[in-house]
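# With the sequence up front, the predicted model follows.
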Amino acid sequence: MTGKIINLGSGDLILENDKNNESANASITGSIINTGTGKLSIENKNNTKITGDISNLSSGKLDITNNSKIQGGITNSGSGDLSLTNTSTLTGNISNSGLGNLRINNQEGASISKGITNSGSGTLMLNNFGSIGTNDSGYNISNEGDGTLEITNNSKITGDINNLGNGDLSLANTSTLTGNLSNTSNGNLNINNQDDAIILGSITNENSGNLDLINNAFINGNISNSANGALDITNNSKIQGGITNSGSGDLSLTNTSTLTGNISNSGTGNLMIENKNNNGNNTSTISSSIMNTNSGNLMLDNSASIMGSIMNQGSGNLMLNNTGSITKGITNFGNGNLSLTNQENATISGGITNSGSGTLMLNNSGSIGMNDSGYNISNEGDGSVNITSWTIRTDDTTKSLQTLTVGGRSANSVMVENLIVDQSNLNMDELNDINNLVSGVSLNNIKKINTNGSGEMILSYDALSGKIST
């Protein structure tokens, strides 16, 4: 059949393309159009072919079942809905450009080789068990208008998925995505990467829209937020790539598993990180560095493990609450401020350095090790250091107090508001010399020395003589 097939009115039209015998001609080369309010149903059966375009132009409905091959494009440009079930091969573009909705069920073993576009205000729903190719825009799947695109991927998509318009795109992935995922305009992108799924490409949020990502599987590529939109990440499995916030929008990151790439806040927006163990899992880890390099603020709450260094390099502030383990050091380079609380039983192994013009405020009830210069605290720049509280314990091996050691070019300006001596296993002879408690700090800058007991021991400190009495 070579002519056009058109459904013009309000009636329904059923079209079956079937090859009943070897000599039958089961090829439709002309276009198929539904222009009225009626319903057009097309069933393309085994060993048949439709080479022309199929269009739904008005308020009528179009249902397509393809069990063979459709070479032409499929377009829904009116206010009616289009339903497409594919069990075989579609080689043309598929687009939803009007007010109506388009529902696609691409079944196991089936292929859509030219990709899918939603450019109107309708909703496009895709359930993929097969394979999908690339559309004319260079993407496998794109949402380019005000409508909504909903994707459930149960197979493999090898190209990019892009949200280009003001509408929202939601993606539930249970299998493999090898391309990049991007949100480039004012719409929102929601990604749920489910158990055993894989995302190999990058994920980017590039405009004022928001991107929400829940990862319960594996993400290999980098994740970035580069404009004034917000990026919210919940990681319950593994993200291998780096995470960057470089615009004026905020990035919120909750990690209950494994992050191996660097984390950077280089814009004017804020970065909020919560690193915690979850449901009895005590292996949540951020293994690379965390950097705040501009005027945005970094808020970090760690109750698990951070193995990389933490750096505040710009004019923004770093607020850190640690109840877990931080393996490397913490450095405040710029003119921003660092506020740090290290709770009881928490550890910071690499010491703390304040080398810029900002202020370091420190409350330590846990354990803080030495930096590369051999100090617990170094004040190297023009900024100030105020130790509001520091707990000193007795070393289990040497039975000596674990002295607070302060150094750096501006060590004499370090203020110690309160030293707290832990009474557990305390050797009283250690209290005879203030240098057993703290070194490198001007005696006049030590305000108070107490114990953490119930009041049976009271310490009195004389700043002029540096003597401690009980």
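Arrived safely.
# only C-alpha atoms for contact and neighbour calcs from this point on.
Will do.
# what's around residue 272, how many residues?
17 (other CA atoms under 10 Å).
# what about versus this one:
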Amino acid sequence: RKSHLNSKKIVLSLAAISFLASCADAALNSEIKTYDEANKNLKARSAASVYTPETRTDTTINSLHTDKVTITGSGSHSLIIETGGALQPQDKNKVIYVNGQNSNTLTLTNLTNKGTIDGQVAVENSNGSFTGTITVNTFENKGQINGQIYMGIWAGKGTINVDKFDNSGTIVSNNKGVYFQGNTNIKSFTNSGLISGNQGVSLSGATINNFNNSGTIQGNDGTFGAVFVSGNITTFENTGIISGKSSGMFVTSNIKTLINSGTITTTGKADNNAGIKLESGGTIDNIINTGTIKSESYGIGVTYGKFGALTIENGGIVYGKIAGINVGQWQTLGNLYIDGGKDTKKDSSVSGVYGDDYGILLSLGSSTQKINLTNGGVIQGNTNGIRLINAASLSGDMILSGEGSRVEGGSGSGISNESGKISGSITIKDGATIGSDSGKAIENSGSGTVTGGITVSGENTKLEGNIINTGNASIGSDIKIENGAKVEGGLVNQGNGSISGSVQVSGGSSIDSITNTGNGAISGSITVDEDSKLDSITNTSTSDTGISGSITNNSDNKLEISNSGNIGGKIESTGGADMVISNSNGGTISGGISSSGSGNTSISNSQGSTINNGITVSGSAQVEISNQGSVGKDSNGNTVTNNGNGSVGIKDWVVSTDKETGKLDTVVVGGSGKDNVKVENITVDQSNVNLDELGDINNIISGVNQGNIGNIGTNGGGEISLSY
């Protein structure tokens, strides 16, 4: 039956209805009064209902009423407050009270407000013994609600099922704006209006299948967010604004998929605030962001929880004043995908993660799996673009690809691995960039490890700054600069840093320099291929290893090598480039030196320094040698071998004396082109020399055309005059 509460119709007070529900119809009829008889001195109408069990009651309110509405028992019910209707009782608690008792099944087919409700709307169990079900088919607010919407099971084993929750009006509360608790299940939650409270929307144990916000959700609480999720949400889509004082979204349970094309933000400035914050084991399996997630602290913060996959595309932004993304101690960020696309924001920013200090900060023991930037995606921080510290782990690959894709640092590094672990590889390709204002593109420091190697590949791909491996850090695989890529800086291995793989420059690529210093060790080889460019190699390492592999220059660009440490392999030039080799301060080149190209080679071996396995020339190069140290012999017994059609000029050579025997370390010249070897000056070290050795020039130098020998002298003054 319908009750239309008009001026000459029936008005039932709460007290009257509670009494009359147990009386006979005759008694009930005798107590009914018209509106004029019952409310002679009142301006506002009073409409309230306690619905009898098993009875369907549809109620419409279209004017001002000051009593509460209570719906209980079993059966189906509806309540509509029209545009001119208002519920404004003096007591604001449970202004509309829908409660389940015992094992009853109560259905609220429609609770719609187009007018004003001053106070709380509560749908709940009446006590802890409730085991039944409350079903709300439709809750819809198009008007103004000045109080909390509570739907929850706070004790017992009952259930609340909500098919549709739709707010296009305004819900404002000093408590939680909308609060779902316990075994409460919502199929569809839609907000296109305003929801505001200390938490705008709060879940505590409840579930929502589809959460859609195109309006505004505000949270004024300093601890939790505008949306507090301690329940489960299957799909959460935001095209509107979610703004909280502490966090936009505070998640302690699970959201399977979060799609944001709107704004999720915080207004507070505490250093633990975040646009989206995971706490107490909270998880979000998948985030797709094409909108803005921002905070005065962290755009996305994982204090205690785990992200699955985070995709940022179509102009999506994650920004934090401290860090765009902060993964706290021992927490997890899964796969990160940033696709710059062609879309930009009005301020010209493109899809990416931005921070005033750090783009991405991985703290003590934290982990992430894969980072993939493409089509102009950006990670940018004014200190570091990406920072890993204290056992933080990147277990997957880091791939930057496409024009404009970049990781940028400021005063620090583009990528800084400070005692962290990068198990995968770092690949920069197809026009991507890593750089920083400080000139440090990639820095691996402390006990940091990069297991999978570093590859810079493709035209317009570049590192703007150095690759630095320092402290006790290690790079366990190859470093490749290939296919036209550029490193506008160098590779610097210092401290106790170690590089186990090779360094390869190929396909028209370039790197300014390679420096191995301190106690650094490079175990692999260094190769510069045709049309590629490496300007210099400097090895001053005191490590026994130094550079243990070979150095091969196949290019047409000049290479300068300066060594005062150990080079275990051979130095070889096969291209058309000039090469300058300086071995000094006790440096050792164990594998010898070979020049088989057409470029000129200059070799300087200072006092106390050693070149083992001789010097071999087999191309058309012009080779100039100055030796004041020791040059060993090759497998054929030659100190200098010329098998080419070029010329070898010995500008100066100090012939040393064996300290034990007094015999001279004879310079033996061999090869098919030995007649093209010319000697400008030879100096005999006469300390401990057996003077009989000086009687035969072949004890000093052999194999060379004696007419090509200029001056022979000693380091004790004077010259040796020999007839030959």
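In hand now; what should we look at? Not measured: the values here are computed from a predicted model.
# Would you pull the TM-score for this pair?
Here the superposed chains carry a TM-score of 0.86, computed using TM-score structural alignment, normalised by the length of the first structure; 451 aligned residues with a CA RMSD of 3.1 Å.
# number of nearby residues for the aligned partner of residue 241 of the first structure in the second structure?
Here residue 241 of the first structure is matched to residue 501 in the second structure, going by TM-score structural alignment. Residues lying near residue 501 of the second structure (other CA under 10 Å) number 22.
# Give me the distance between the residue positioned nearest the centre of the second structure and residue 291 of the second structure.
By CA atoms, centre = their mean, the second structure has its centre lying nearest to residue 360, at 4.6 Å. Taking CA to CA, to the nearest Å as the measure, residue 360 of the second structure falls 18 Å from residue 291 of the second structure.
# In stretch 358-376 of the first structure, which residues are buried?
By 16 or more other CA atoms under 10 Å, the buried positions in stretch 358-376 of the first structure come out as 358-371, 375-376.
# Which of those residues fall within strands?
Mapping those onto strands (DSSP state E) picks out 360, 361, 362, 363, 364, 367, 368.
# and those, which two are the farthest apart?
The largest separation in those, counting by CA to CA, is between 360 and 367 at 17.3 Å.
# Quick one: residues contacting residue 677 of the second structure.
Applying CA atoms under 8 Å, 6 or more residues apart in numbering, we find residue 677 of the second structure in contact with 642, 647, 648, 649, 650, 669, 704, 705, 708.
# List only buried entries from these.
For those, a burial check counting by 16+ other CA under 10 Å picks out 642, 647, 648, 649, 650, 669, 704.
# Contacts only, for the fourth one.
Read it as residue 649 of the second structure. With the criterion set at CA under 8 Å, 6+ apart, residue 649 of the second structure makes contact with 622, 623, 624, 625, 677, 678, 679, 680.
# roughly how far apart are whatever residue of the first structure lines up with it and residue 236 of the first structure?
Using TM-score structural alignment as the criterion, residue 649 of the second structure maps onto residue 386 of the first structure. Going from residue 386 of the first structure to residue 236 of the first structure by CA to CA gives 37 Å.
# likewise residue 404 of the first structure?
Counting by CA to CA, the gap from residue 404 of the first structure to residue 236 of the first structure is 38 Å.
# got it, and residue 20 of the first structure?
In this view, residue 20 of the first structure and residue 236 of the first structure are 54 Å apart by CA to CA.
# Have a look at the two and say which one is more surrounded.
For residue 20 of the first structure versus residue 236, neighbours defined as other CA under 10 Å are more numerous around residue 236 (22 against 13).
# I'd guessed the more buried one sits against residue 253; true?
No - counting by CA atoms under 8 Å, residue 236 of the first structure does not reach residue 253; the two are 11.0 Å apart.
# Next secondary structure after the helix or strand hosting residue 534 of the second structure?
In this structure, residue 534 of the second structure sits in strand 533-539 according to DSSP states H and E. Counting by DSSP H and E, the element after strand 533-539 of the second structure in chain order, helix or strand, is strand 551-553.
# mean shift of that next one relative to the first structure?
The superposed strand 551-553 of the second structure is, by mean CA distance after the TM-score superposition for the first structure, a mean 1.0 Å from where its aligned residues fall in the first structure.
# now the contacts of residue 677 of the second structure as TSV including secondary structure and distance to residue 617 of the second structure?
Formatted as TSV, those follow (DSSP: H, G, I helix; E, B strand; the rest coil; distance: CA to CA, whole Å):
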residue	secondary structure	distance to residue 617 of the second structure
642	strand	5
647	coil	9
648	strand	8
649	strand	11
650	strand	13
669	strand	11
704	coil	15
705	coil	17
708	helix	18
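# Export the residues you listed as a markdown table, with columns for distance to residue 195 of the second structure.
As requested, the contacts of residue 677 of the second structure are arranged in a markdown table below (distance: CA to CA, whole Å):
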| residue | distance to residue 195 of the second structure |
| --- | --- |
| 642 | 87 |
| 647 | 87 |
| 648 | 87 |
| 649 | 88 |
| 650 | 88 |
| 669 | 92 |
| 704 | 96 |
| 705 | 99 |
| 708 | 97 |
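# Of all pairs in these, which one is the farthest apart?
Farthest-apart pair in the contacts of residue 677 of the second structure is 642 and 708; separation 14.4 Å (CA to CA).
# leaving aside the residues next to it on the chain, what's closest to residue 620 of the second structure?
Once flanking residues are discounted, residue 620 of the second structure sits nearest to residue 646: 4.1 Å by CA to CA, 6 or more residues apart in numbering.
# Could you look up the SS state of that neighbour?
Three-state assignment for residue 646 of the second structure (DSSP: H, G, I helix; E, B strand; the rest coil): coil.
# how near is it to residue 621 of the second structure?
Distance, residue 646 of the second structure to residue 621 of the second structure, by CA to CA: 5 Å.
# circling back: tell me the SS of the match of residue 241 of the first structure?
Assigned with three-state DSSP, residue 501 of the second structure falls in the coil class.
# I'd say it and residue 479 touch.
Yes - shown here, residue 501 of the second structure and residue 479 form a contact pair, counting by CA under 8 Å, at 7.0 Å.
# if I look at these two, which residues touch both of them?
Between them, residue 501 of the second structure and residue 479 share the contacting residues residue 453, judged by CA under 8 Å, 6+ apart.
# Residue 189 is in contact with residue 170 of the first structure, correct?
Yes - in this structure, residue 170 of the first structure is within contact of residue 189 by CA under 8 Å, at 5.8 Å.
# So these two - more neighbours on which side?
residue 189 (25 against 19).
# if I look at the more buried one, how far off is residue 211 of the first structure?
5 Å.
# What of residue 157 of the first structure?
Here residue 157 of the first structure is placed at a distance of 20 Å from residue 211 of the first structure (CA to CA).
# now swap in residue 182 of the first structure and tell me
Distance of residue 182 of the first structure to residue 211 of the first structure, computed by CA to CA: 9 Å.
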